[in-house]
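K.L.:
Okay, structure incoming, though there's no sequence with it:
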């Protein structure tokens, strides 16, 4: 039996590091694809692609900053074609729920790798504890360019477990798994739960896109990424993703993790 070697692009990111750890815990060789990895990997430098694909049997595709950003689909599709030429047998693509450009990218990648498995995700719960919302939580106000709509936040540990299954087991080729939590909560409800767990007042505020960009840029995000993120949030948080999906349960045979359970487990905001 051939030894599995799985390339995890974005391997130092929020999903990638979870997936890498999970694969290694299960005895599977995982290669971290990043600009600081060995060999080095960069989405925008095709000279780095072949070295990380050498001997690889499966690939997790995670494009930064987001698959819905301009040009992302073309880059990831070209990489998928290169992976197919290297003999990669399984591939999972991290995509975004309710993002038309991300869905176009899914089709482009699938055309190059017909056995592609798509993991289409809702907003990550861990954005509050590890991502761009962590600082605002500590400051007491989460402000986004979106109304206070319900969102079925997905737990990244669920996403990583689904990805691990897809990349190491047969039976997932060509599947689309829409990954969400089991129920939707508004941002007001989410921040209230976090505040109760953290022992501090945390609330939600809707702001304009320009206000959000100014805040994000001041926090260190490049302005083009801040503007792209503002546009993306305004799009996906318009009510289109309110209903939970069953992708986690279909892939894992168990219910998805509830947001309240994520908050109980996270503990990142406690002093």
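P.N.:
Perfect, I can see it now. Model, not experiment: these values are computed from the prediction. Residues are numbered from 1 along each chain as shown.

K.L.:
Every contact and neighbour count from this point should use C-alpha atoms.
P.N.:
OK.

K.L.:
What's the local residue count around residue 239?
P.N.:
When counting by other C-alpha atoms under 10 Å, one arrives at 15 neighbours for residue 239.

K.L.:
Please tell me I have it right and it contacts residue 148.
P.N.:
No. Counting by C-alpha atoms under 8 Å, residue 239 sits too far from residue 148 to count as a contact (9.3 Å).

K.L.:
so what's in contact with those two at the same time?
P.N.:
Shared contacts of residue 239 and residue 148 (C-alpha atoms under 8 Å, 6 or more residues apart in numbering): none.

K.L.:
Look at residue 218 and say how many residues are nearby.
P.N.:
12.

K.L.:
Share the number of residues neighbouring residue 191, please.
P.N.:
Burial measure for residue 191: 22 neighbouring residues, criterion other C-alpha under 10 Å.

K.L.:
Which parts of the stretch 51-200 of the chain are helices?
P.N.:
Using DSSP state H, counting those that start in this stretch, the helices of the stretch 51-200 of the chain run over 72-85, 100-112, 134-139, 156-168, 187-198.

K.L.:
So which bits of the longest one are buried?
P.N.:
Of the residues in helix 72-85, 72, 73, 75, 76, 77, 79, 80, 81, 82, 83, 84 count as buried by neighbour count, 16 or more other C-alpha atoms under 10 Å.

K.L.:
could those residues go into CSV alongside distance to residue 51?
P.N.:
Output for those, formatted as CSV (distance: C-alpha to C-alpha, whole Å):
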residue, distance to residue 51
72, 21
73, 22
75, 17
76, 16
77, 18
79, 12
80, 14
81, 15
82, 11
83, 11
84, 14
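
K.L.:
so which pair among those is furthest apart in space?
P.N.:
For those, the maximum inter-member distance is 18.4 Å, found between 72 and 84 (C-alpha to C-alpha).

K.L.:
just the strands in the stretch 1-150 of the chain please.
P.N.:
Under the criterion DSSP state E, counting those that start in this stretch, the stretch 1-150 of the chain carries strands at the ranges 5-9, 29-33, 58-61, 90-96, 117-121, 141-144.

K.L.:
Run the chain-centre distance for the last one.
P.N.:
Relative to its parent chain, strand 141-144 has a centroid offset of 20 Å by C-alpha atoms, centre = their mean, to the nearest Å.

K.L.:
Could you list every helix and strand in contact with that strand?
P.N.:
Helices and strands touching strand 141-144, as assessed by 3 or more C-alpha pairs under 8 Å, 6 or more residues apart in numbering; DSSP states H and E, comprise strand 203-206, helix 209-218.

K.L.:
Format those as TSV; extra columns: distance to residue 28.
P.N.:
Listed next are the helices and strands packed on strand 141-144 as TSV, based on distance: least, C-alpha to C-alpha, whole Å:
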stretch	distance to residue 28
strand 203-206	41
helix 209-218	38
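
K.L.:
for residue 241, helix, strand, or coil?
P.N.:
Of the three states, residue 241 takes coil under DSSP: H, G, I helix; E, B strand; the rest coil.

K.L.:
contacting residues for the nearest residue to residue 198 once chain neighbours are set aside?
P.N.:
Distances taken as C-alpha to C-alpha, 6 or more residues apart in numbering put residue 270 closest to residue 198, at 4.8 Å, once the chain neighbours are dropped. By C-alpha under 8 Å, 6+ apart, residue 270 lies in contact with 197, 198, 199.

K.L.:
adding another structure so you can compare the two:
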């Protein structure tokens, strides 16, 4: 499927869950630029949305035609499948027609959530993502990069980091153009890098010396706990580094090309663009 083969379809109200997050806010910006009616799904929006409060679901689903389904903190955390099952049932009851699910590549629990959405009775599209490049600039790795030392329980297994802008472009295409229903798009960058290589790319782009230090998973979890991260998030991050980052996701995939008819952004392009913003300056 390429842009040339797609037709823009009539778009009703679209609910973007996680609308202030890394991918959600980008999806919102793109939909608004296309004059698509958008409802933000977040605790700070009105009406407010909270994954942990089922009473907030019906108000945000009222009148909605399509949903960008991004679950926080991740589909791999315990209990996510039950929540996704309950939400998609509510969405179907409310008259939602199409759900675009942000999923995780190589996560068995996320694939279970994919099956739930696929069997929900809704039209569906799955955007199955590799590791976000923006974790280095918009998440838990920003402070270590600024400090000049990134310590992670990641060895020599490479990962094809994906740019969140590419994820948003694929999601918006699925939400606004025909031909994407029933597709699973594995979205990655065009090449795989180890975390040490990714940190080195950032250092070159930022003109700074940034060290990568491999640590044990238990050491990493202890540091996260000292910094006050919740146990659920610590468990998820440890799971990613010890289970998902085992080589199963080394090979880049063609999801961006299939969905958009172009190549995905390279990590070096992300690093140069982000360095120019000054966010990695000390």
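P.N.:
Looks like it came in fine. The shown structure was predicted, so the numbers you read here are calculated from the model rather than taken from an experiment.

K.L.:
thinking again about what came up before, among the contacts of residue 270 of structure 1, which one lies nearest to residue 114 of structure 1?
P.N.:
Looking across the contacts of residue 270 of structure 1 and measuring by C-alpha to C-alpha, the closest to residue 114 of structure 1 is residue 197, at 44.6 Å.

K.L.:
what's the burial count for the counterpart of the closest one in structure 2?
P.N.:
Following TM-score structural alignment, the counterpart assigned to residue 197 of structure 1 within structure 2 is residue 205. Residues lying near residue 205 of structure 2 (other C-alpha under 10 Å) number 19.

K.L.:
What distance do you get for the closest residue to residue 205 of structure 2 other than its chain neighbours to residue 193 of structure 2?
P.N.:
Excluding the flanking residues, the one nearest residue 205 of structure 2 by C-alpha to C-alpha, 6+ apart is residue 272, at 5.0 Å. According to C-alpha to C-alpha, to the nearest Å, residue 272 of structure 2 stands 16 Å off from residue 193 of structure 2.

K.L.:
Please apply the same query to residue 34 of structure 2.
P.N.:
Distance, residue 34 of structure 2 to residue 193 of structure 2, using C-alpha to C-alpha: 34 Å.

K.L.:
swap in residue 134 of structure 2?
P.N.:
15 Å.

K.L.:
Neighbour count: these two, which is higher?
P.N.:
More crowded of residue 134 of structure 2 and residue 193, by other C-alpha under 10 Å: residue 134, with 22 against 18.

K.L.:
what's the counterpart of that one in structure 1?
P.N.:
Aligned partner of residue 134 of structure 2 by TM-score structural alignment: residue 126.

K.L.:
and residue 222 of structure 1, what pairs with it in structure 2?
P.N.:
Using TM-score structural alignment, residue 222 of structure 1 sits opposite residue 230 in structure 2.

K.L.:
need the contact list for its match.
P.N.:
Residue 230 of structure 2 touches nothing, counting by C-alpha under 8 Å, 6+ apart.

K.L.:
Quickly note the distance from it to residue 131 of structure 2.
P.N.:
Following C-alpha to C-alpha, the distance that separates residue 230 of structure 2 from residue 131 of structure 2 is 21 Å.

K.L.:
show me the contacts for the match of residue 197 of structure 1.
P.N.:
Contacts of residue 205 of structure 2 by C-alpha under 8 Å, 6+ apart are 268, 271, 272, 275.

K.L.:
Around the third one, how many other residues sit close by?
P.N.:
Looking back up the chat, that one is residue 272 of structure 2. Residue 272 of structure 2 has 16 nearby residues by other C-alpha under 10 Å.

K.L.:
And it, which helix or strand is it part of?
P.N.:
Applying DSSP states H and E as the criterion places residue 272 of structure 2 in helix 267-277.

K.L.:
What's the local residue count around the closest residue to residue 81 of structure 2 other than its chain neighbours?
P.N.:
In space, and not counting its chain neighbours, residue 81 of structure 2 is closest to residue 113: 5.3 Å by C-alpha to C-alpha, 6+ apart. Residue 113 of structure 2: 21 surrounding residues under other C-alpha under 10 Å.

K.L.:
Residue 113 of structure 2 -> structure 1?
P.N.:
Using TM-score structural alignment, residue 113 of structure 2 sits opposite residue 105 in structure 1.

K.L.:
just residue 25 of structure 2 next, same as before
P.N.:
Aligned counterpart of residue 25 of structure 2 in structure 1: residue 17 (TM-score structural alignment).

K.L.:
Can you get me a residue count around its match?
P.N.:
17.

K.L.:
and the spatially closest residue to it that is not a sequence neighbour, how many residues sit next to it?
P.N.:
Leaving out its chain neighbours, the residue that sits closest to residue 17 of structure 1 by C-alpha to C-alpha, 6+ apart is residue 11, at 5.2 Å. Residues near residue 11 of structure 1, counting by other C-alpha under 10 Å, number 24.

K.L.:
contacting residues for residue 11 of structure 1?
P.N.:
17, 19, 20, 31, 32, 33, 34.

K.L.:
As CSV, the residues you listed with distance to residue 110 of structure 1 would be great.
P.N.:
CSV is the format used below for the contacts of residue 11 of structure 1 (distance: C-alpha to C-alpha, whole Å):
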residue, distance to residue 110 of structure 1
17, 24
19, 22
20, 23
31, 23
32, 23
33, 21
34, 23
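
K.L.:
now for those residues, which pair is the farthest apart?
P.N.:
So, those by C-alpha to C-alpha: farthest apart are 19 and 34, at 14.0 Å.

K.L.:
The two: which has the busier surroundings?
P.N.:
In this comparison of residue 19 of structure 1 against residue 34, neighbours counted by other C-alpha under 10 Å, the higher total goes to residue 19 at 26 against 21.

K.L.:
Could you measure from the more buried one over to residue 28 of structure 1?
P.N.:
11 Å.

K.L.:
and the counterpart of residue 14 of structure 2 in structure 1, how far is that from residue 66 of structure 1?
P.N.:
Matched to structure 1 by TM-score structural alignment, residue 14 of structure 2 sits across from residue 6. As for residue 6 of structure 1, its distance to residue 66 of structure 1 is 21 Å (criterion: C-alpha to C-alpha).

K.L.:
the more surrounded of the two?
P.N.:
residue 6 (28 against 19).

K.L.:
The more buried one contacts residue 31, doesn't it?
P.N.:
Yes. Counting by C-alpha under 8 Å, residue 31 is a contact partner of residue 6 of structure 1 at 6.0 Å.
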